[in-house]
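Trainee: pasting the sequence and the predicted coordinates here, then a few questions.
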Amino acid sequence: MVGLATLDEVANKRFDFIIVAGGTAGSCLAARLSEDPQVTVALLEAGAAHFDDPLISSPEGFLGQLYNPEYDWQFTTVPQRKLDGRTLPWNRGKGLGGSSGMNVLIWTRPQKEDFDAIEELGNPGWNWEKFYHYSKKSERFSTTIPTSSSAHHEVYESDAVGLEGPVSISFSRTHSGTEIPFQKSLENFGIKTVNDALSGETSGTFKSTSSIDAATGNRSDSATSYLRPVIDRPNLKVLTGATATRVLLSRSGEKATAQGVEFDHGGVACNVHADKEVILCASGIKSPQLLELSGIGNPSILQLHGIPVQVDLPSVGENVQDHICFTGLQYELRDDPDILTGDMLLKDPELRGKFREMHPGYEGFLALATTGLSFLPSNVFSDRMASLAEEQQRKLTRDASTYPPGLKEQYEKQIQLLNDPKVPNLEILVYPFIVPGHTIAEKPRVWILPILSHPFSRGSIHIASPDPTQQPASDPRYFEEDIDFEILFDGTQFARKVAETEPFKGLTAREVQPGPDVTNDDELRDYIKKHLSTIWHACGSCSMLPRDKGGVVDTSLKVYGTNNLRVVDLSVLPLMVAVHTQVIVYGIAEQAADIIKTEHNMTSAPAKPFT
């Protein structure tokens, strides 16, 4: 493909910067760093390019990517003790663009207190105002003309969106017709529509923006937005099919220096050399694995697998947190000409034809997007949250001496957020698609998904083998902290109550799941455990924190104990935020690009502008 490098152009060559993985962050960094024509950048991506691939460009294409090894890494968790030994799939995008090419396109920023908490944990310069600036830098917002007679409300402030960035964002022109009735049912419980969910005030219900190009209806992923317009820059080499196996390190004094990267290409072991830096953008799962394979991590884990210790850094792979949701609130809908769900489009060719006529210019056979979001503070959905917070505080006081470094401070911050009436601790998502693992039913259905926003449980991700082709052992330890289950349980009860309230109730023929047979608390508790799912947002495995507080990287995202190795992806987020994380990764990558440019006195004058 035009623009992609050959193996001969990368193997055994020298570059100023080597970026491992061309996903959401990696594609952004490759484009930003190569703006300086005086530096050279190599980007190694294990997957394919996937340019002009309808499974990437179509908003619903992720349904065809899941469990397909060309697009999906197909990670899984280890058996979860509190889920009766179940393992859960941890799908992640494989190929240029990474998970920005297989997500559900949700684009919104977190509550400002969430990001300010990152700075307050010991990370000066990583606060809401900085994040707000850098996340807008990634955006190119376009207004849309809704093509439905009962448009889902599009509310935003003009200064809350970026207009000149690479990633096209917009309000989807289409909706399922179930979002507005659910919003109105929420109003019966005092929950108002948010006037602007992009400026750091997310408590309430709203229509989210999506990473959709308003002109075409296509997905706007990181590779298409950042990388493709500049892939012909002479100082940028993008090599696909290149699986990094370890960072090549040398010791000089007290710190290790990244000399390059070892990678596999078509079964051939190759090296590429770095003159300035190696930057890992390989995800919250692969980045800690690569650090450990390179000899950076807990000595007891490295020695177990025969890997020489280069940097003693026990926090690698620890502090893992993940958003989890209950996928068992499912409703069969009544016949209604204003309702359109993903399963209806998948099974009805005639309906797909009508849909294309209604929405000219949209490509693919299904152009719905998930846009019905509600974020709720604890006091809105639970009448016992104060007592749960008090019990968690007592547990913190009792067990603090047993916690690993830094966890006490994180828990104190989480309890503070739990008690803050402005900060969401539960999301309820209106999901008009088929939940993976389910089959298309005869009648249209919609899912109402309660999602835990700030999990207290902490897990880990560590190598299970010195073989880089083997999955790491991902153990999120779901529900290891009892409060997580109790919050999700109360949130599920609340969501079920809202769904039984008009006008949403008038759309439904029946509750399919849990169904009328699940009537008491014990039955519902068992049902939640059997229908728990991840939202694929695992963070924290390479946390940005002070080293003595469990940090893996410092505030410049440089790995402790190294001179020139950084991590730039969701793994550096030390405390989960109440939002879908696509925008978080873009904001981190944009800020990282400026940090790196400043350190190396680089220019920002682009060698070739975005188009």
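Mentor: Arrived safely.
Trainee: going by C-alpha atoms from here, please, whenever you check contacts or count neighbours.
Mentor: OK.
Trainee: surely residue 505 meets residue 496?
Mentor: No: counting by CA atoms under 8 Å, residue 505 sits too far from residue 496 to count as a contact (10.4 Å).
Trainee: surely residue 385 touches residue 392?
Mentor: No: look at residue 385 against residue 392 with CA under 8 Å: they stay out of range, at 10.4 Å.
Trainee: spell out the secondary structure type for the closest residue to residue 483 other than its chain neighbours.
Mentor: The shortest distance from residue 483 to any non-neighbouring residue, by CA to CA, 6 or more residues apart in numbering, is to residue 388 (6.8 Å). On the three-state scheme (DSSP: H, G, I helix; E, B strand; the rest coil), residue 388 is labelled helix.
Trainee: what's around residue 388, how many residues?
Mentor: Neighbour count for residue 388, taken as other CA atoms under 10 Å: 18.
Trainee: cool, and the one 4 residues further on?
Mentor: Burial of residue 392, expressed as a neighbour count using other CA under 10 Å, amounts to 19.
Trainee: let's bring in a second model and compare:
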Amino acid sequence: MKRPSSLSVFVALSITTVRLVRAAVYQSIDQLPEKASYDFIIVGGGGAGGTLAGRLSENPKFNVLLIEAGPDNEGREDLAIPSQNLAVQAESEYIWNWWTVPQIGVNNRSIEYKSGHVLGGGTSINGMVYTRGATDDYDLWGKFAKDKSWSWKGLAPYVKKHEKFVQPPGDRNISGQYDPRVHGYKGPVGVSLPWSSPIEFDTRVMKNAELQDEFDFNLDPNSGRPIGVTWTQFTIGGGERSSSATGFLGADVRKRPNLTILVNTYAKRVVETIGPTIGLRKDIRTVEIVQRSGEGPSRRVTARKEVILTAGAIGSSKLLLDSGIGDKTELEAVGVKSVADIKDVGKGLTDHYTASISWNANGTDPVVNTTEALDLWRKDRIGPYAEPTGPRHQILWSRLPKDSQLLKDYKDPSAGPNAPHFEITLSGGGSTVFAFVVLLTPYSHGSVRINSTDPFSPPLIDLAFLTHPFDRAALIEGVRQTKRFYSGLAWDGYLTGFNGPDPDADTSPAGQEEFWDKIKADMNSFFHPCGTAAISPKGSGIGRGEGVVDNVLKVKTVKGLRVADAAVIPYVPTGHSQAAVYTLAERAADLIKEEWA
């Protein structure tokens, strides 16, 4: 359903903001008791950090401190309303003010790089699309770690552990839109199908899947075999956004006396812990923190057992680099003293990127009365506000054909035959039909670097968009697949014209240049960064291409420090990354519990 442009303005004026503070949640570094001690310090309260804090504090013997740079999520209605996903992403309080370096592959554009800056991190502001990716993606983790416990079968206990699949509010019939066998029902994170019943656009999508042999219907994308046309699932429970903050750090968890949540606090660096050194490995169990504004004195807090970095693929790698953990030559060139010479920190960044195309359609744009919609959501958690803005009800997951010349010219960058090369997000219902063509398997790898000794300086994020010829050619094939999907008989009388951009409209050099100029002008990230502190085998080296953490997520060559978020995922999975991060964090929690039992 297309939303009116006045939506975010109305919500900003209408939605109440209430700050609720419980004893376990400190809003300022000044409130943190001077003599408090903690077994575990978790840096970053996003999808992974919230999961770990919730799971580790289940053990009453563990005293846990969770540090988050952004504000608390609690009492903020805009974060709870699913339709406000784009509005909250535009709210500077909730996102890091990061931009990429100029991207040579997209005409030197710098791209605003959105990452959650609030308790719950990206899970508090994202589009809520819930897709695990393919079995092959997880098997790739196992290959990188040389440890089958990180494969799809090895991770089976964790894939569903966080999930609580629920009926959408209103109890509409969802039979035939998902496979109940592949879901979890006892976890804290709500997952559901869309609130609203199928509209004409949805019916035509499914009819097209019946009529076209190339694009089959797939009952559930979360079976580990996502390829096909699927109904979209969202992290929405009871008509409200479900995040790591609402799921793992809810009211009951906040009552635990062994959990402390410190928000509005910036982690400047991790430092060596003063005390006896065992062997040659430095003991990194201390975090230097300061008020998020940068004002006031810094403090150091030390974990009795270990520090766990969960600030995301950008934030965790930046924190390592700010702490002197990374390529020694590169760090010393910007004035940072080397603490551990690990070449791969910040390297290997992969992400999804997307181009949009559109058609005119015989439909009427729905008019939403924002006052009535908000009242309905507040009363019953249903209506237009119970669904996200942007993502619609179906996604087409597809691969390049087996006989594709691209796969002959280049090694297949996907993790295996179950992994799609493309996500084509289908969106319609009014006078315009959109498709977001997402390249899930880019050859291009970017990086995260720093250029200052000031930990408040923003990271240098280079996505390396379209810097490999495979990516350019693959994206064209993704657009062509989308055109073929919308050329099916099911769309007769509904679509009235293609708006492009169209790679086939003019195949002359000038025409192709015009096509790419349009694609590049609109191209964006899907904000699923991974790989900047990649997992690797136990005992492996620290040179280029040898990873950053071992198979239990401990940072190489030092003691007391782990990374347990998307940074360790070696290659971006072929799904929206939150499900993979939840799975990884659940496994990390058990690894840590087992070690310190």
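Mentor: It's in. Owing to the predicted nature of the structure, the values given are computational and were not obtained by experimental measurement.
Trainee: where does the TM-score land?
Mentor: Here the superposed chains carry a TM-score of 0.86, computed using TM-score structural alignment, normalised by the length of structure 2; 552 aligned residues with a CA RMSD of 2.6 Å.
Trainee: about what we covered before: residue in structure 2 matching the residue nearest to residue 483 of structure 1?
Mentor: Correspondence of residue 388 of structure 1 to structure 2, assessed by TM-score structural alignment: residue 406.
Trainee: wait, its match touches residue 471, no?
Mentor: No: contact status for residue 406 of structure 2 versus residue 471: not in contact, 9.8 Å apart, counting by CA under 8 Å.
Trainee: skipping adjacent residues, who's closest to the aligned partner of residue 400 of structure 2 in structure 1 in space?
Mentor: In structure 1, residue 400 of structure 2 lines up with residue 378, judged by TM-score structural alignment. Closest residue in space to residue 378 of structure 1, ignoring its immediate chain neighbours: residue 425 at 5.7 Å, by CA to CA, 6+ apart.
Trainee: residues in contact with residue 199 of structure 1?
Mentor: 109, 112, 132, 160 (CA atoms under 8 Å, 6 or more residues apart in numbering).
Trainee: of the residues you listed, which is the most crowded?
Mentor: Neighbour-wise, the contacts of residue 199 of structure 1 (other CA under 10 Å) top out at residue 109, 29 neighbours.
Trainee: for that residue, what are its contacts?
Mentor: 197-200, 202, 579-580, 583-584.
Trainee: turn those residues into TSV, including secondary structure.
Mentor: Listed next are the contacts of residue 109 of structure 1 as TSV, based on three-state DSSP:
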residue	secondary structure
197	coil
198	coil
199	coil
200	coil
202	coil
579	coil
580	coil
583	helix
584	helix
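Trainee: which one of those residues is nearest to residue 537 of structure 1?
Mentor: residue 580 (7.5 Å; CA to CA).
Trainee: so which bits of stretch 164-181 of structure 2 are buried?
Mentor: 164-169, 174, 178 (16 or more other CA atoms under 10 Å).
Trainee: same check on stretch 163-180 of structure 1?
Mentor: Neighbour-count burial for stretch 163-180 of structure 1 [16+ other CA under 10 Å]: 163, 165-180.
Trainee: inside helices: which ones of those residues?
Mentor: 179-180 (DSSP state H).
Trainee: how about the helices of the stretch 401-550 of structure 1, start to end?
Mentor: Secondary structure of the stretch 401-550 of structure 1 (DSSP state H, counting those that start in this stretch): helices at 407-419, 482-499, 504-507, 521-530.
Trainee: which one of those is the most hemmed in?
Mentor: Most buried of the helices of the stretch 401-550 of structure 1, by mean neighbour count (mean count of other CA atoms under 10 Å): helix 482-499, with a mean of 20.
Trainee: how about that one, aligned to which bit of structure 2?
Mentor: Per the alignment by TM-score structural alignment, helix 482-499 of structure 1 matches residues 469-486 in structure 2.
Trainee: contacting residues around the matching stretch?
Mentor: So stretch 469-486 of structure 2 is in contact with 208, 212, 215, 357, 400, 406, 410, 422, 424, 435, 437-439, 442-444, 466, 502-503, going by CA under 8 Å, 6+ apart.
Trainee: mind doing that once more with 7 Å?
Mentor: 422, 437, 439, 442-443, 466, 503 (CA atoms under 7 Å, 6 or more residues apart in numbering).
Trainee: ok, the residue nearest to residue 378 of structure 1 to residue 496 of structure 1 distance?
Mentor: Distance from residue 425 of structure 1 to residue 496 of structure 1, counting by CA to CA, to the nearest Å: 17 Å.
Trainee: again with residue 179 of structure 1
Mentor: 15 Å.
Trainee: so stretch 198-212 of structure 1 matches what in structure 2?
Mentor: Residue span in structure 2 matched to stretch 198-212 of structure 1, by TM-score structural alignment: 222-236.
Trainee: secondary structure element for residue 164 of structure 2?
Mentor: strand 163-165 (DSSP states H and E).
Trainee: show me where the stretch 51-200 of structure 1 has helices.
Mentor: 54-57, 62-65, 112-120, 128-137, 179-187.
Trainee: what of the stretch 201-350 of structure 1?
Mentor: Counting by DSSP H, counting those that start in this stretch, the helices of the stretch 201-350 of structure 1 are 222, 283-293, 299-304, 342-347, 349-358.
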